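J.: Structural data only, the sequence is not supplied:
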């Protein structure tokens, strides 16, 4: 299992958001990994098994997802910046998404 995982839920349709491109970047901007949400809206393989402590960013490509569902969106992507503490272990980043709002938190 990778050190970082994510889960995207589509609050408009009340279901997982399948097919969203997800990119993990180091705080410096260096790309670490890319993946796509599965049929359950999850990404379980986003990067290596460990990461050094520091700042990171996950980018969710939301515009193409909403376009496939014939919806306009205010957010062409959602970028979540967060800090990793290596000793704290696995990080899970859920995203609750709609075309004009989103929320995120540190999951378990």
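T.: Thanks, I have the structure now. Predicted model, so just to flag it, every value in this text is computed and none were measured.

J.: make it CA atoms for all contacts and neighbour counts henceforth
T.: Noted.

J.: show me where the chain has strands.
T.: 4-10, 15-16, 21-26, 31-36, 42-46, 54-60, 78-84, 91-98, 101-104 (DSSP state E).

J.: now those as a markdown table including mean neighbour count and distance to residue 72?
T.: Written out in a markdown table, the entries for the strands of the chain read as follows (neighbours: other C-alpha atoms under 10 Å; distance: least, C-alpha to C-alpha, whole Å):
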| stretch | mean neighbour count | distance to residue 72 |
| --- | --- | --- |
| strand 4-10 | 21 | 14 |
| strand 15-16 | 16 | 18 |
| strand 21-26 | 19 | 17 |
| strand 31-36 | 16 | 21 |
| strand 42-46 | 21 | 23 |
| strand 54-60 | 19 | 16 |
| strand 78-84 | 15 | 15 |
| strand 91-98 | 20 | 10 |
| strand 101-104 | 12 | 12 |
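
J.: put this beside the first:
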């Protein structure tokens, strides 16, 4: 099972490069990363379990008018499946979904 993410800055209309990411499994931090120039990061094979991906959007936008950390909790259950967690974000709102 592979896990990846893609962060898009909806204010600037471009990928969000340099967003700090924290991947937690069952409450424990298992990886810390930063999005690349295209706003992407691939964690690779993480196995099955309960996960939380925390996006440091307040640091990215340089302000904390409303959002600071955006946690996305999800479960990986399917063997040999690809999980992609996109985040569309501004300083005031976000949305996510299971991508392909």
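T.: Cool, got the structure. None of the values given here were measured: they were computed from a predicted structure.

J.: rewinding a little: ok, which of the strands of structure 1 comes nearest residue 71 of structure 1?
T.: Residue 71 of structure 1 lies closest to strand 91-98 among the strands of structure 1, at 9.8 Å (C-alpha to C-alpha).

J.: quick one: the residue sitting furthest away from the middle of structure 2 and residue 1 of structure 2, what's the gap?
T.: In structure 2, counting by C-alpha atoms, centre = their mean, residue 79 sits farthest out from the average C-alpha position, at 21.0 Å. Distance, residue 79 of structure 2 to residue 1 of structure 2, by C-alpha to C-alpha, to the nearest Å: 6 Å.

J.: overlap in contacts of the two?
T.: Common contact partners of residue 79 of structure 2 and residue 1 (C-alpha atoms under 8 Å, 6 or more residues apart in numbering): residue 48.

J.: picking that back up, so what corresponds to the residue farthest from the centre of structure 2 in structure 1?
T.: In structure 1, residue 79 of structure 2 lines up with residue 87, judged by TM-score structural alignment.

J.: Quick one: end-to-end length of stretch 81-98 of structure 2, please.
T.: End-to-end for stretch 81-98 of structure 2, by C-alpha to C-alpha: 12 Å.
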